[in-house]
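Peer 1: Okay, here's the prediction I keep looking at, along with the sequence it came from:
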Amino acid sequence: MTRTPETPLPSPQERRRLREAQSLSQADVAAAVGVTRATVRSWENGRTTPRGTTRDAYARLLTGAEEVTPRQETPAPALVGAATGPVRTSPDRAEPTPEPPSETPPAPELAPQPEPALGRDPALGPKPELGPDAELEPLSPSLTPDQAFDALYAFCAPALVRQTYLLTGRRELARESVERAFQLAWHRWPEVAMDRDPAGWVRATAYEFALSPWHRLRPRHRNPEPPPAAPADRALLDVLLQLPPVYRRTLLLYDGVGLNLPETAAETEASTPAAANRLLHAREAVATRLPELAEPKELHRRLAEVASAERLRAAKPTTVRWGGEQRARHWTRAAIAFTVVLIGATTLTLRTAPDHYEPPLAPGATVHGVPPRVAPGPLSAEELALRAKLKGEMVSGPERLVPEAG
């Protein structure tokens, strides 16, 4: 039995070039072929390959044999960068945490979330907003590590600060979390630069640092920060902060960032059904307090407005890189100093410690009931005469005491 040969396809890089040459977005291709936008992105990244009739339709579309009319879409409010590539979880996290039994049913059907647009903080200067198909271009090999890091920082940091603010409700903590995430990325830059989704790597690290429970022990984080000025923004932020951290993160990733359900589950280290239940519970809690936000599109718009209303400036990339290098030098010197102290203490212990066992001396104790020793007194006249007599005898003693030979 022979097998029908599959339709040849160009390389992943050529697929993207052919799509852009026809002024088509990934959403246009997905609608024409009948798949999701994430699937098209996976085809162009080379992670998967279409098969069967889908492969034939995709090949005809790339070669121009099938006409596709680009869709006109209105960009959503600027909140976050569009998700690109596979979502990576934080390197410091281990296996997924088991969920309660209530979160294990199959994933229910969810309304499609609006595609996000990538914007910049208004304080950073004007820049045209990118559409829903905005993606981070692959870093050119000709860029130096500093230039590549600065490009990634300029693309992700402004939006990531706004995301982290919605996640924590604290402005300073949001800035610090993003800076620490990028400092760790700079410290591990060879690993991050080779990652298929550097933006997702940094986002997961920033979220992990922002949601760390150890912040509550820091003195400056014990006092609440001033809430947003607008009553509506303040009400929405209060509802978000009352959600459990994992529910809040799931809601932000799906309805704010615009990740699909599998990507949201991967970044939160949960199964897809568990992520779906978390999302539904979070939406239900928000809709209970704020009925006007029951619609996902309206919730997405309000999240963008609350985040954009705060003047959250991200530090300059050179400052972040310098701070990361200073932190690395500080911890390196601290580790060297601790090692020197440990070696010195060990050496001193070896020089001063005894080389054999010496039993301890028992402490003295008073013994009762023993008569004291009495010294001999002066001799009497009889004792003196007897002693003189004994001294006057022969040295060998009396005759009867000396044995004689037979």
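Peer 2: Received it, and whenever you're ready, just let me know what you need.

Peer 1: going forward, measure contacts between C-alpha atoms and count neighbours the same way
Peer 2: OK.

Peer 1: Going by neighbour count, which residues of stretch 16-34 are buried?
Peer 2: 16, 18-19, 22, 24-30, 32-33 (16 or more other C-alpha atoms under 10 Å).

Peer 1: Quick check: the gap between Leu348 and Pro122.
Peer 2: 61 Å (C-alpha to C-alpha, to the nearest Å).

Peer 1: no no, Ser177
Peer 2: 21 Å.

Peer 1: Of these two, which one has the most company?
Peer 2: Ser177 (24 against 15; other C-alpha atoms under 10 Å).

Peer 1: circling back to that earlier point, out of the buried residues of stretch 16-34, list just those in helices.
Peer 2: Arg16, Leu18, Arg19, Gln26, Ala27, Asp28, Val29, Ala30, Ala32, Val33 (DSSP state H).

Peer 1: try this one next to it:
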Amino acid sequence: MTRSPVTPLPPPAERRRLREAGGLTRTQLAERVGVRPETVRAWESGRSTPRGRRREAYAKLLAGLAEPAEGTTDAGTRAPVSGRRSREGRRGLHGRQEAEGTTVVTVCPDRPGGGGQGGGTVLPEPSAFTQAPPPSSARSATAREDSRYLTPAQAFDALYSFCTPALVRQTYLLTGRRDLARESVEQAFQLAWDRWPEVARDPDPAGWVRAAAHEWALSPWHRYRRRYRQPEPPPPDDDDRALLDVLLHLPPPYRRTLLLYDGVGLGLPETAAETEASTRAAAGRLLHARETVAAQLPELSDPRELHERLAELAATGRLRSADPPAVRGRSERRARFWTRAAIAFTVALIGTTALTLRTAPTRYEPPVPPGETVRGVPPRVAPGPLSEDERELRARLREELSQGPERLTPQAR
């Protein structure tokens, strides 16, 4: 009886390198093998070794990931990745494409321009901070050529479908609330559709939307909304719950800086520009955030390990999003509402001005001076009883005609 050969298993450091070269997170690899992400972390750190069928499945998966890395960097193949992944290799949050004319270059040629996620459908489950792999040079040229004929709606839908999954997960790390994360991203895209000519010409439209989503999510006014007063259920895993608790206790600027630099992979100048701070201030925030996280979670003192844990934490929830046409429709309805409100206010102002001009006086009327007290006037005295002569005169005047000569020419008696 012969025993089937066992597939060799690479060393722990090589296991992690192969997984990162294949663009997989620990959660995705754990789902393929059928174990928990903590088990994969233990395998890559050397604390434990897989056995039985799991070992065979894990070894075959690593062997499959190692095959593309042995070739050259031709179109359609993946270049080998060094043992310590560079920061530029982690900058896969948004593909930075140039805008041509009034339309945006196709952001993700592998996805249809008018398609989208949401509307009751679960978003795809890629890495939380990476998007679709970049296309080959030939497909990039074809995409740039075809993007000139995209309508603004198609270009917006392509940008929305490409950026929404990662943006919702990033915003979830900033707020710890799934509903607020989804709302922030939709609000950012509604604002982008309102200002689409500006966004379409921006060198980094995905970065424009990301900054708008982060600003909306970190607004302090959300604390006064009734729906966000109660905390959401924490992640089920203890490690994820501890990391999210540490993140949410950081000040918002520090939390955002840590997410952009160690999570998204932006450079320090880009992080400082997006957070509206100087480079020195951004570096100070980053160091303070790293020290805080490392003080409570010592195993995350390595930035690479922190990046992996942030990606795993962001991928824990099944986040949903609306369809691109629905987002565009809300943006257009809001624009129509405010336009009609502005027109109604203008008409009311014009009517009030016309009524004022109609009823206002046409000449100058001096104001009535205030009353003054008159001094030196004798007090008013009531008349006394009439004498006999006065009574006779009164009787005679009453008997005579009112137009008699006595009234015209008084005569002495």
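Peer 2: Looks like it came in fine. None of these values were measured; they are calculated from a predicted model.

Peer 1: Which single one of the ones in helices among the buried residues of stretch 16-34 of the first structure is nearest to Phe338 of the first structure?
Peer 2: Arg16 (52.9 Å; C-alpha to C-alpha).

Peer 1: now for the closest one: what does it line up with in the second structure?
Peer 2: Per TM-score structural alignment, there is no equivalent position to Arg16 of the first structure in the second structure.

Peer 1: residue contacts, Arg16 of the first structure?
Peer 2: Glu44 (C-alpha atoms under 8 Å, 6 or more residues apart in numbering).

Peer 1: Please repeat the previous calculation with a cut-off of 10 Å.
Peer 2: Arg16 of the first structure makes contact with Pro10, Leu24, Ser25, Gln26, Val40, Arg41, Trp43, Glu44, Asn45, Leu62, according to C-alpha atoms under 10 Å, 6 or more residues apart in numbering.

Peer 1: Quick check: chain neighbours aside, which residue is closest to the fourth one?
Peer 2: It stands for Gln26 of the first structure. In this structure, Gln26 of the first structure finds its nearest non-sequential neighbour in Arg37, 5.8 Å apart by C-alpha to C-alpha, 6 or more residues apart in numbering.

Peer 1: Can you find the partner of that neighbour in the second structure?
Peer 2: Arg37 of the first structure maps onto nothing in the second structure, by TM-score structural alignment.

Peer 1: and the residue nearest to Arg19 of the first structure when sequence neighbours are not counted, how many neighbours?
Peer 2: In space, and not counting its chain neighbours, Arg19 of the first structure is closest to Leu62: 6.3 Å by C-alpha to C-alpha, 6+ apart. By the criterion of other C-alpha under 10 Å, Leu62 of the first structure has 22 neighbours.

Peer 1: can you check Pro70 of the first structure too?
Peer 2: Neighbour count of Pro70 of the first structure, defined by other C-alpha under 10 Å: 13.

Peer 1: is it fair to say it lies in a helix?
Peer 2: No: Pro70 of the first structure: not assigned to a helix; according to DSSP: H, G, I helix; E, B strand; the rest coil it is coil.

Peer 1: ok, now how distant is Asp146 of the second structure from Ser137 of the second structure?
Peer 2: Counting by C-alpha to C-alpha - Asp146 of the second structure and Ser137 of the second structure are separated by 14 Å.

Peer 1: Please tell me I have it right and the residue nearest to Arg19 of the first structure contacts Pro12.
Peer 2: No: assessed by C-alpha atoms under 10 Å, Leu62 of the first structure is found out of contact with Pro12, at 11.5 Å.
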